[in-house]
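Asks: Need coordinates for the below:
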Amino acid sequence: MADPASSDPQRTGDLDRDNTLLQAAAFAEHLQRSGVAFLPRANPDRVAEFKQRFAPSIPIAPATEKKAAVEQVAEEKILPKPPESRPESRPESRPESRPEFQSTSIRGEAAKRYPCEARPVSQRTAELDTLASTVAACTKCPELVHCRTQTVFGEGDPQARFVFFGEGPGADEDRTGRPFVGKAGQLLDKMIVACKLTRDEVYILNTVKCRPPGNRNPEPEEIENCRPFFESQLEIIRPQYIVCLGAVGTQALLRSKLPIGKLRGKFHRYFDSKVVATYHPAYLLRNPAAKKAAWADLQMMLKDAGISLR
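Replies: Below is the predicted model of the structure:
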């Protein structure tokens, strides 16, 4: 069946305009979260139009006009008319662009904002470089130190809006010192491109920075030894979205023991970052049928971010 919007140029134009407004709002939030000190002055008329389109429940009329607006809505039988004697009530305040998260069983301090303020990009880069040097000299895990060729710290945009958080380095990563460069990394690259992003626009890291022998899963003690490193990376970058790839990364970040099937399909929270749990690219290579579910997880994130895939 043909899409009715495709035969109606005016409706198609309206949809394109709506998508542009959503993307602009999401981008503005990202700039503010990243510590940008200047944003253009808002156009009051366009702000009012935006609120009417996407947040009709938020009153935009002056306080003196609120009562008349409520009575007009009541006459249209959309809302019951309030009693005359009832004092005027103010709308409850809402956090801007912060929807309720479906998962609450996460680490105790996760609902708070990152403890430090956003840094300028030059400072973020310097702090990440210093942290990478500390990681390279780490000897907390004797078995991993004995097996590694080099540490794999992470790479990407230091003020990335999207972070992809994996499990640990494999043979190719251990050889090159870069995360996700093997077959699983090639699939991750395709997933990133499908999200209308590039590898340079995101940041990629793992729970542990050394390759476990035989490509085994990291031991809990090894993850805890590396926890200060990946938590510091995330605090410096302050991403809006963290895509956890596989059960190991998801459970480590959220401090959860639930399987990936129970964690995916909804937003979680790590400080003021939104966390999406999905399948690891290596798992998708072994189980291609799961790619549809992984793509659904990414689409959920993109819709929330205001990125249109049309």
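
Asks: When you work out contacts or count neighbours from here on, use the C-alpha atoms and nothing else.
Replies: Will do.

Asks: do you know how far the residue nearest the centre of the chain is from His146?
Replies: A centroid search over the chain (C-alpha atoms, centre = their mean) returns Tyr241, at 1.0 Å, as the residue closest to the centre. Tyr241 sits 34 Å away from His146, going by C-alpha to C-alpha, to the nearest Å.

Asks: How are the helices of the stretch 151-300 of the chain distributed by residue range?
Replies: 171-176, 183-194, 220-237, 247-254, 260-263, 281-286, 291-305 (DSSP state H, counting those that start in this stretch).

Asks: Arg211 is nearest to which of these?
Replies: Smallest distance to Arg211 across these (C-alpha to C-alpha): 6.2 Å, for helix 171-176.

Asks: List the buried residues for the closest one?
Replies: Neighbour counts over helix 171-176 (16 or more other C-alpha atoms under 10 Å) mark 171-175 as buried.

Asks: Closest one to Gln123 out of these, please.
Replies: Proximity of these to Gln123 (C-alpha to C-alpha) peaks at Glu173, which lies at 26.6 Å.

Asks: Pretty sure the closest one sits against Phe153.
Replies: No: using C-alpha atoms under 8 Å, Glu173 makes no contact with Phe153, being 10.1 Å away.

Asks: Overlap in contacts, these two.
Replies: Contact with both Glu173 and Phe153 is made by residues Pro179, according to C-alpha atoms under 8 Å, 6 or more residues apart in numbering.

Asks: compare with the first, here's sequence two:
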Amino acid sequence: MEQEKPTIDGPDPAATLAQAAGLAEHLQRIGVQWLPTPDAESTQALATQFRVAGQDTPQPQPEAASRPTSAPATPVTAQPAAAQPAAAQPAAAQPAAAQPAAPATAPSPPGGSPAPGFALQSDSAAANEPYAGPPLAADARAAQLAAFAETVAACTRCEILSKCRTKTVFGEGNVTPRIVFFGEGPGREEDLSGRPFVGKAGQLLTKMIGACKFAREDVYIMNTVKCRPPNNRNPEPTEIENCREYFQAQFQILRPEYIVCLGLVSAQALLQTKLSVGRLRGKFHSYFDSKVLVTYHPSYLLRNPAAKKAAWEDLQLMLRDAGLM
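Replies: Modelled structure (predicted):
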């Protein structure tokens, strides 16, 4: 026995179809791109009657959504649904499996050009970026540096360094400096006194500063790590990372015009690079608003006096750029 097919409800099928046509046109105008139908036969009839102009073949849709095999059409005078914003679609008329309309503009592909205002980074993760916020007045800088120095003095992030140190060495000097000299870590004399660069290497640094027509009190001097590594070894990468927050905070407060990295450890830590001093010296790098110059550490110059000429050439590059030579 042939199963009876469902029919369109209503006493007058012609009037019902006319109402359906009007409803289809209205739904198309507000963004609905399909109409549910009782069965496949009715679906095909509606698709034939209301086909979008220029769309000759029905579009297959997921079965789970009970969508018709072709998109219903509106009269030629109606705007296509794609021209309507996605937000205009009523939630009740859209099944859970319905796909959202395509965005008007596609997002930039991965690996494309950076967004405006973001510079491509080279040696430093902070290259060419401004320091955050407005600069502080001198008394506010001094107060913040003093607070950070107390935090460093109580720091136990590095188990080995915190146990073998005598004093932490935070930094000292002018809190509104044009130049910051950025070294590696404290030595024996610095560990005992709590002051940076006071041993033989510090005495040479003082002479280098004097050759630039500055006094120690005119500049700020600090190190990458704040505790002396055992036997004056180089700091471990984890120890540098533990201190990164501290030296970054110092630079954020000080905002010097120039940063002179003394040696490989400070240069690689600040610029986040693996290049050697020989590859980094002789030109300026960037750390936020500061110009970064890389030269040899004073302790290296004590062991290799012939390199003093190259170090002086580096400092002269800075002095000429600053208009001091």
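
Asks: my guess is the residue nearest to the centre of the first structure contacts Phe165, does it?
Replies: No: counting by C-alpha under 8 Å, Phe165 is not a contact partner of Tyr241 of the first structure; they are 10.4 Å apart.

Asks: so stretch 164-177 of the first structure corresponds to what in the second structure?
Replies: Aligned using TM-score structural alignment, stretch 164-177 of the first structure spans residues 181-194 in the second structure.

Asks: now the end-to-end length of the matching stretch.
Replies: 17 Å.

Asks: mind checking what Arg238 of the first structure lines up with in the second structure?
Replies: In the second structure, Arg238 of the first structure lines up with Arg255, judged by TM-score structural alignment.

Asks: Just give me the neighbour total for that match.
Replies: Applying other C-alpha atoms under 10 Å, we find 24 other residues in the vicinity of Arg255 of the second structure.

Asks: Which parts of the first structure are strands?
Replies: Counting by DSSP state E, the first structure has strands at residues 155-156, 162-166, 203-206, 241-245, 267-270, 273-278.

Asks: mind checking which of the ones you listed is nearest Gln72 of the first structure?
Replies: Nearest of those (C-alpha to C-alpha): strand 267-270, 37.4 Å.

Asks: Where does that closest one end up in the second structure?
Replies: Going by TM-score structural alignment: strand 267-270 of the first structure matches residues 284-287.

Asks: what's the distance between that stretch and the middle of its chain?
Replies: Distance of stretch 284-287 of the second structure from the chain centroid (C-alpha atoms, centre = their mean, to the nearest Å) equals 18 Å.

Asks: Name all residues that make contact with the aligned partner of Leu271 of the second structure in the first structure.
Replies: When the first structure is aligned by TM-score structural alignment, Leu271 of the second structure is paired with Leu254. By C-alpha under 8 Å, 6+ apart, Leu254 of the first structure lies in contact with 106-107, 269-270.

Asks: for Ala132 of the second structure, same thing?
Replies: Residues in contact with Ala132 of the second structure (C-alpha under 8 Å, 6+ apart) are Gln252.

Asks: Please pull up the equivalent of it in the first structure.
Replies: Aligned counterpart of Ala132 of the second structure in the first structure: Pro115 (TM-score structural alignment).

Asks: Kindly name the residues of the first structure that line up with the helix or strand harbouring Ala47 of the second structure.
Replies: Taking DSSP states H and E as the criterion, Ala47 of the second structure maps to helix 40-49. Following TM-score structural alignment, helix 40-49 of the second structure has no partner segment in the first structure.

Asks: just to revisit the earlier point, go through the strands of the first structure and name the closest to Val135 of the first structure.
Replies: Proximity to Val135 of the first structure (C-alpha to C-alpha) singles out strand 203-206 among these, at 12.5 Å.

Asks: After superposing, tell me the mean distance of that closest one to the second structure.
Replies: For strand 203-206 of the first structure, the mean deviation from the second structure after alignment is 0.2 Å (mean C-alpha distance after the TM-score superposition for the first structure).

Asks: whereabouts in the second structure does that strand align?
Replies: By TM-score structural alignment, strand 203-206 of the first structure lines up with residues 220-223 in the second structure.

Asks: List of residues touching that stretch?
Replies: With contacts defined as C-alpha under 8 Å, 6+ apart, stretch 220-223 of the second structure is touched by 169-175, 177, 179-186, 196-197, 247, 266.

Asks: go with 6 Å
Replies: 171-174, 180-185 (C-alpha atoms under 6 Å, 6 or more residues apart in numbering).

Asks: Which of those sits closest to Gly210 of the second structure?
Replies: Phe181 (13.0 Å).

Asks: Confirm for me that that closest one is in contact with Glu257.
Replies: No: if you go by C-alpha atoms under 6 Å, Phe181 of the second structure and Glu257 don't touch, sitting 11.4 Å apart.

Asks: Which one's more surrounded, those two?
Replies: Taking neighbours as other C-alpha under 10 Å, Phe181 of the second structure and Glu257 compare with Phe181 leading, 20 against 15.

Asks: quick one: contacts for the more buried one?
Replies: Here Phe181 of the second structure is in contact with 221, 260 (C-alpha under 6 Å, 6+ apart).

Asks: Ends of stretch 151-162 of the second structure, what's the gap?
Replies: 13 Å.

Asks: for stretch 182-201 of the second structure, same thing?
Replies: Taking C-alpha to C-alpha, stretch 182-201 of the second structure runs 13 Å from one end to the other.

Asks: Next, the buried residues of it.
Replies: Quick answer for stretch 182-201 of the second structure (16+ other C-alpha under 10 Å): 182-191, 194-199, 201.
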